[in-house]
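Trainee: build me a model:
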Amino acid sequence: MEKIFAVALGGAMGSVARYFITLIAGSAHSQTFPTGTFIANLLGCLLLGVFWSLFERVHISNEFRLFLFTGFLGGFTTFSTFARETVQLFKVGEHIQAFTYLAVSNIFALGMVATGFMLAHRFIRW
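Mentor: So this is what the prediction gives:
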């Protein structure tokens, strides 16, 4: 039951944090590009890399790992919203935007995980 609660609490917190980023990005950009989801996904990937590196060196409980990785980061980043937004761009005829979003999101997401991992490994000593 503790594991389920950890995932649920983390997921709720991550989803709310993503919603705030989407609101902030939406007020700054009124273009068709889904900036909020893009920022949340890349930031989530960076955090995943940092936490992954840190917790390879520091022991954390399984419940906290579930809270952070499965719950918070799972709720903060969103593959389903990314997929829907990409299909929506195709539906409205924004093919270049759709392909750009698809390519840039995936390439940068992988880069952010690697960057977060390397930065934490290099600069945070525990």
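Trainee: drop to CA atoms for contacts and neighbour counts, all remaining ones
Mentor: Fine.
Trainee: where do the helices sit along the chain?
Mentor: With helices called from DSSP state H, the chain shows them at 2-28, 35-57, 62-65, 74-76, 79-91, 95-123.
Trainee: now mean neighbour count too, for the ones you listed, in JSON lines please.
Mentor: What follows is those, written out as JSON lines (neighbours: other Cα atoms under 10 Å):
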{"stretch": "helix 2-28", "mean neighbour count": "17"}
{"stretch": "helix 35-57", "mean neighbour count": "20"}
{"stretch": "helix 62-65", "mean neighbour count": "15"}
{"stretch": "helix 74-76", "mean neighbour count": "24"}
{"stretch": "helix 79-91", "mean neighbour count": "15"}
{"stretch": "helix 95-123", "mean neighbour count": "16"}
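Trainee: another for comparison:
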Amino acid sequence: MIWVGLAVAGAIGAPSRYLLDGFIQQRTQRQWPLGTLVVNVSGSFLLGFLTGLLLYHAFPTDLEVVLGAGFCGSFTTFSTFTFEMARLAEEGAWRQAGAYAVLTVGVGLGAAALGLQAAGGL
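Mentor: Sure, this is the predicted structure:
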């Protein structure tokens, strides 16, 4: 049954990423991939929160796997992050590519830590 949950959660996560990324990129109309950054940071927060629920509040492991791996795994995107960073570098926007990499990793880790802390405080 967990496989069905993973498939359903993944089927919701991927289009959610597409819609949120598109919504942000349309409104900013920039070369810089703000939409993917927001998607990855918010997904990191959610995964940290789910992990905190599991660690501190006996959240069901199967549900954490379904939501964490299924939804968060399909919602966040390492491949698009890598592609967009490489695209910026190929276009000669080295500083933007570097800033994008540092922000994605740094803010993503911070968001995961905040999610973990938020769940612990419940």
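Trainee: TM-score for the pair, please.
Mentor: Superposed pair, TM-score by TM-score structural alignment, normalised by the length of the second structure: 0.93. Supporting alignment: 121 aligned residues with a Cα RMSD of 1.2 Å.
Trainee: quick one: furthest residue from the center of the first structure?
Mentor: In the first structure, the residue that sits farthest from the middle, by Cα atoms, centre = their mean, is residue 93; the gap is 26.6 Å.
Trainee: so how far is residue 99 of the first structure from that residue?
Mentor: In this structure, residue 93 of the first structure and residue 99 of the first structure are 11 Å apart, going by Cα to Cα, to the nearest Å.
Trainee: could you do residue 117 of the first structure as well?
Mentor: Distance from residue 117 of the first structure to residue 99 of the first structure, by Cα to Cα: 27 Å.
Trainee: then residue 58 of the first structure?
Mentor: Taking Cα to Cα, one finds residue 58 of the first structure at 39 Å from residue 99 of the first structure.
Trainee: same thing with residue 69 of the first structure?
Mentor: Residue 69 of the first structure is 28 Å from residue 99 of the first structure, where distance means Cα to Cα.
Trainee: do residue 71 of the first structure as well
Mentor: 29 Å.
Trainee: now swap in residue 59 of the first structure and tell me
Mentor: Counting by Cα to Cα - residue 59 of the first structure and residue 99 of the first structure are separated by 40 Å.
Trainee: repeat for residue 6 of the first structure
Mentor: From residue 6 of the first structure to residue 99 of the first structure the distance is 36 Å (Cα to Cα).
Trainee: now residue 35 of the first structure
Mentor: Taking Cα to Cα, one finds residue 35 of the first structure at 15 Å from residue 99 of the first structure.
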